[in-house]
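>>> sequence and predicted structure, then a few things I'm wondering about:
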Amino acid sequence: MCGIAGWVDFERDLRQERGTAQDMTDTMACRGPDDEGLWTDRHAAIGHRRLAIIDLEGGRQPMIAEDEGREQAVLTYSGEVYNFEELREELSGRGHRFRTRSDTEVVLRAYLEWGEDLAGHLNGMFAFGIWDARSESLLLVRDRMGIKPLYYYPTPHGVLFGSEPKAILANPLARRVLDADGLRELLAFVKTPEHGVLSGMYEVRPGQLVTVSRQGLVKRRYWELSSHEHQDDVGSTVKTVRGLLDDIVARQLISDVPLCALLSGGLDSSMVTALAAKLLREQGLGTVRSFSVDFAGYTENFKPDLTRSTPDAPYVHQLARHAGSDHTDIVLDSAELMDPEVRAAVLRARDLPMGIGDMDSSLYLLFKAIRGHSTVALSGESADEVFGGYQWFHDPAAVGADTFPWLATPAGTSHVGAERLLKDDLARLVDLPGYRAERYRQALSEVPRLPGESGHERRMREISYLHLTRFVQILLDRKDRMSMAVGLEVRVPFCDHRLVEYVFNVPWAMKTFDGREKSLLRAASADLLPDSILQRVKSPYPATQDPGYDRALRERASGLLQMADSPAAALVDWDKARAIVAGPPSPASRAALERFVQLDRWLRRYRIELAI
């Protein structure tokens, strides 16, 4: 999977800056524990940390293409290209010669053949940088759905880039400044494309190319969702969805290292696990390993809440027996979730105080445990965005609200509880309601319209677009940071762009043809899953219900309120924070306290300069 980092400067000799470039590369060690490399030339430094998945011996990076001893291009690449075998065959037919079996070399040769148009030929999850020594220009590329992250920071004479902000922040040219707009983005829960939160830092947008040369920086989209008439009937649509998933999962099972599946007992992860098990058996490769997360006493003491009506464990075990997977439960307790070292590792992985608390800690611990057995995992992530699985897709009030639908439900408002902590004058300055409204209007202006589409179908196309370009990024970022923090590659079959493009254009009435959420996926999975799982109501990733966790969190927050030197005091109203600590437990108060605790640690550890 790997981590990448780089520096281009047209006014410096970067051969003299190798130490700084190495520092940038070293921050990516968690993403690439198996190998490292750093290439420097007068105006470019290209770094790489490797997690070896395909061609363990031959895929070393940065990878250099030469012609008669002269360097043509240098690649630092993170991700997987699932159609690399077909591309290698095509490129071989065009005269290219390959030294390795790796998809990395296929990407490099594809660049030499097609230039920046190579991105349109790739199927997979990827983020990479290519320094073209012939033109002295840098090309940054991110996959269509933004599965793999890629950040950049323009400088007066070039650019810094990396898989994560920490790679960029390791360079003294990058300032650690949070301004009012950054605070808005940090707290709004809207995930604006390209916004990097810290001032001067940006994300390469999913499906975007960024070119940096002496002439400046240029951005171009090579892919975006488009609208067209859906011609298939229900039966043909279900058949197409299943055919796509068969091909996608088969491609994503290719690995030279141990592979497993993440299993929650819901429709999405169960479908991926069962399909993987079926395909492996048919290939004579045994069965798939599966892993799930649970909390001590969770199932026995489970209480339904706004979003979860059932615990996962009974369904997980039903599916494991049904599919014949080699299953392991990873059971956590509150002490582990509140462990200061774990929470510090989560913050280090995130680079931002996202305030999700135990749901980040538990995912990190789950992935850490899995990494002891497997290097690659398949996930059911993103099926809800693609097929319309969340409750608010089916809530008329949320659908009709003049805002992002995930913010228009009682469950959704808990995610924005942190703004209750802001000082009154700061709350007025950042105006989060106004910021959300502005970002919502911006997102709606991008929706590709279908001529003649109106009413509910038009609105549901908007809702789908908002999720596929905004909400999914929140979850993909979380998945990526927690998995790569322990060197685990997580693949997301439901993010294959062919499936996303096809289902996006299926009318909403067909997506709900059986009167339920995710009708198409349920029908496409019918032969793979037991009826209990096919009919199970959507249940999101679990959060601990242990009262001890809430007490520990309040104690942590209370301790911070006693500290006179807390940098969070510049943003947080101490009286408001004390009232929340002393008040009754609720999802909103928990979210606020999680953010408060993490914000204090972030401002300290990252030495953030406030410009608000």
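Here it is on my side, so go on.

>>> going by C-alpha atoms from here, please, whenever you check contacts or count neighbours.
Fine.

>>> wait, what's in contact with the residue nearest to Asp35 when sequence neighbours are not counted?
Of all residues not flanking Asp35 in the chain, Arg50 sits nearest, at 4.9 Å (Cα to Cα, 6 or more residues apart in numbering). Contacts were defined as Cα atoms under 8 Å, 6 or more residues apart in numbering; by that measure Arg50 touches 1-3, 31-36, 60-61.

>>> and what of Gly388?
Applying Cα under 8 Å, 6+ apart to Gly388 gives the contacts 464, 511, 517-518.

>>> from Ile53, how far off is it?
32 Å (Cα to Cα, to the nearest Å).

>>> got another one to weigh against that:
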Amino acid sequence: MTDTLACRGPDAEGIWLSGHAAFGHRRLAVIDVEGGKQPMTAESRAATQPFVLTFSGEIYNFRELRNELISHGHTFRTKSDTEVALRSYLQWGVSFAERLNGMYAMGLWDPRSQELILVRDRMGIKPLYYFPTHHGVIFGSEPKAILRHPAVPSQVSADGLREVLDMVKTPEHAVYSGMYEIRPGYLLRVNRSGLTKHRYWALEARPHVDELNTTVETVRDLLADTVQRQMVSDVPLATLLSGGIDSSAVTALAVDTVEPGTLRSFSVDFSKTLDAFEPDAVRGAADAPFARELAQHVHSNHTEIMLDSRELLDPAVRSAVLAATDLPPAYWGDMWPSLYLLFREVRKHCTVALSGEAADELFGGYRWFHNPRAVGADTFPWLTSGSSRYFGGLRLLDASLLEKLDIPGYRAARYREALAEVPTLPGESGIERRMREITYLNLTRFVQTLLDRKDRMSMAVGLEVRVPFCDHRLVEYVFNVPWSMKSFDRREKSLLRAAVGDLLPSSILTRAKTPYPTTQDPDYELGLRKEMQGILADQDAPVRPLLDTEKVRTALARPKEAVSRSYSRGSLELAVWLNRWLTEYDVSLTI
């Protein structure tokens, strides 16, 4: 089980065993490279056996907590944040999670109560899965670790397949039957009495009393403090720079925390795009010129990583992507291998990178925040007409399968569940209440998919990606800023633009939201067609019973000049990824 996570932790491994618990750990050394080995133990007068911790992630306020713990009489043998987390539990018990600022997934053994405690960070930046058994629980950072256990079948039910095929990301659902993902902001306690869940953090609706100028200043202060905290590292660190406002703001703030000219930044694009970029309905301009301008503006040591679309089709790359995700990338099919290739290149130079992920969900950057039809629709806004070009890939599936799965009905049920969770304020106006709902849906459903993708593709090559916009203090504050203030100048992310306006060139400050680049190379779809033709020729291909083969043949018969952009090839992408997943994971579908 531990070996399956070797890519997440290439620097060291460790196993701890006792009569009732077994921990395995793979380490990516970032803080206290020599001293932070895991699983980590700590002795206490309260127990004859040691307390034990296995931990993935970073605690950004570990220095303040360390000083507080020393004042309580604790002594430390390492300089690691791991030991701070462990001794925080010794001091405060399960309430220790409320004191942590960071991204983390933890398994902790308490010898006094012979109890396992599993903890996940507030925003779900780090993954954590578990599988209850008759005698306890099996847990791991990724499903593959759990699936390696002989007691766990690689089985997927109808609901699991629905989760794969639709962009709903139901909290706790792990796709594989009997397996669960710990919800962000939760901890689990497993002891002789069974398994209990405890929520230690949730988004809350609070009155916003600050006027606009104070709000802008507060956002700036919180973001600057967050970036400064997340720059702490004992290994080389960089930023991921697209030239958009989010990553540019993070890079500009990060530059101020290091010696001039020493911060590395990385951007990505496709080699053919630079020579022949064609604007479309989603991307108005290539990223490279904007990233270069920002790098020159803040004097970062910038590197442009150029990808060849053929690399995205490399069987070794696609196998690595699937092995990292444990699921088929059912949407944005080419983004997963391109992210993997980007991170693999960055990892040659750095071990840690800061990203601008989650700013759009928090500040209202996506088009569906500003599209009245999407806002007013009775469903997830990213799945409405005009917003879902990346998420609809079911056209090649068999009609009887789709009827059985009833994706629209499943989506509607999940949407109603999500709406029922949204905290609101008494007397909140219609549009303000609805935009709070839209923001909540984005922060608890949509961004979870993006954070998961970024974590899997980065950790697959041993790169730790940090996300300052997920700092819970910033999230709590901005969530409660009224929509009228978030959009005060009638542009997307008005509040963020105002907060970082003095840091950025005007060209970047006024740039429209542009998503992560996808390949415009028609040879990419031709490569997908070739793989699909091989599937059609293989009578034993496991995806064949799920497909309408006549529709597949029609799609493959289109002339080469009819090859279109990435957002219309989703059905083909989905089919080939499904086949790889069903084959390589030997999945048993019970639908």
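Cool, got the structure. Please read these numbers as outputs of a predicted model, since none were measured by experiment.

>>> please report the distance of the residue nearest to Asp35 of the first structure from Ile330 of the first structure.
When distance is defined by Cα to Cα, Arg50 of the first structure is 27 Å away from Ile330 of the first structure.

>>> from the chain's centre, how far out does the helix or strand where Gly19 of the first structure lies sit?
Remark: Gly19 of the first structure resides in helix 18-26, with elements defined by DSSP states H and E. In terms of Cα atoms, centre = their mean, to the nearest Å, the centre of helix 18-26 of the first structure is found 25 Å from the chain centre.

>>> go on, stretch 383-402 of the second structure?
Taking the mean C-alpha point of stretch 383-402 of the second structure and that of its whole chain, the gap between them comes to 23 Å (Cα atoms, centre = their mean).

>>> identify each buried residue in it, please.
Counting neighbours by 16 or more other Cα atoms under 10 Å, one finds that the buried residues in stretch 383-402 of the second structure are 383-384, 387-398.

>>> and which of those is nearest to Pro150 of the second structure?
Ranking those by separation from Pro150 of the second structure, with Cα to Cα as the measure, puts Leu397 on top at 32.1 Å.

>>> what sits against the counterpart of Met459 of the second structure in the first structure?
Structural alignment places Met459 of the second structure opposite Met484 in the first structure (criterion: TM-score structural alignment). By Cα under 8 Å, 6+ apart, Met484 of the first structure lies in contact with 30-31, 349.

>>> apply 7 Å and report the result again.
By Cα atoms under 7 Å, 6 or more residues apart in numbering, the contact set of Met484 of the first structure is 30-31.

>>> likewise Leu262 of the first structure?
Contacts here follow Cα under 7 Å, 6+ apart; on that basis Leu262 of the first structure touches 269, 290-292, 377-379.

>>> and it, what pairs with it in the second structure?
Mapped onto the second structure by TM-score structural alignment, Leu262 of the first structure lines up with Leu240.

>>> now that match: how far from Ala254 of the second structure?
Leu240 of the second structure sits 11 Å away from Ala254 of the second structure, taking Cα to Cα as the criterion.

>>> and Ala537 of the second structure, by the same measure?
When distances are taken as Cα to Cα, Ala537 of the second structure and Ala254 of the second structure turn out to be 53 Å apart.

>>> thinking again about what came up before, quick one: which two of the buried residues of stretch 383-402 of the second structure are the most distant?
Ser387 and Asp398 (24.5 Å).

>>> give me the more crowded residue out of Ala537 and Ala254 of the second structure.
More neighbours sit around Ala254 than around the other of Ala537 of the second structure and Ala254, counting by other Cα atoms under 10 Å; the figures are 23 against 11.

>>> quick one: which helix or strand includes the more buried one?
Assigned by DSSP H and E, Ala254 of the second structure belongs to helix 245-255.

>>> mind naming the longest helix for the second structure?
Scanning the second structure for the longest helix, with DSSP state H as the assignment, gives helix 212-230.

>>> show me what it is packed against.
Contact here means 3 or more Cα pairs under 7 Å, 6 or more residues apart in numbering; DSSP states H and E; on that basis helix 212-230 of the second structure packs against helix 245-255, helix 494-500.

>>> trace the residue nearest to Asp35 of the first structure over to the second structure, please.
Arg50 of the first structure maps onto Arg27 in the second structure, by TM-score structural alignment.

>>> and if you look at Gly235 of the first structure?
Structural alignment places Gly235 of the first structure opposite Asn213 in the second structure (criterion: TM-score structural alignment).

>>> swap in His415 of the first structure?
Superposed on the second structure with TM-score structural alignment, His415 of the first structure falls opposite Phe391.

>>> please apply the same query to Lys278 of the first structure.
Lys278 of the first structure maps onto Asp256 in the second structure, by TM-score structural alignment.

>>> over to Val8 of the first structure?
In the superposition onto the second structure, Val8 of the first structure corresponds to no residue when matched by TM-score structural alignment.

>>> list the contacts of the helix or strand encompassing Val8 of the first structure.
Using DSSP H and E, Val8 of the first structure sits within strand 3-9. Here strand 3-9 of the first structure makes contact (Cα under 7 Å, 6+ apart) with 21, 24-25, 28, 31-32, 43-50, 76-78, 157-163, 167.

>>> to what extent is the alignment partner in the second structure of Asp527 of the first structure buried, counted in neighbours?
Asp527 of the first structure is assigned Asp502 in the second structure as its aligned equivalent, the criterion being TM-score structural alignment. Burial of Asp502 of the second structure is recorded as 11 neighbouring residues (other Cα under 10 Å).
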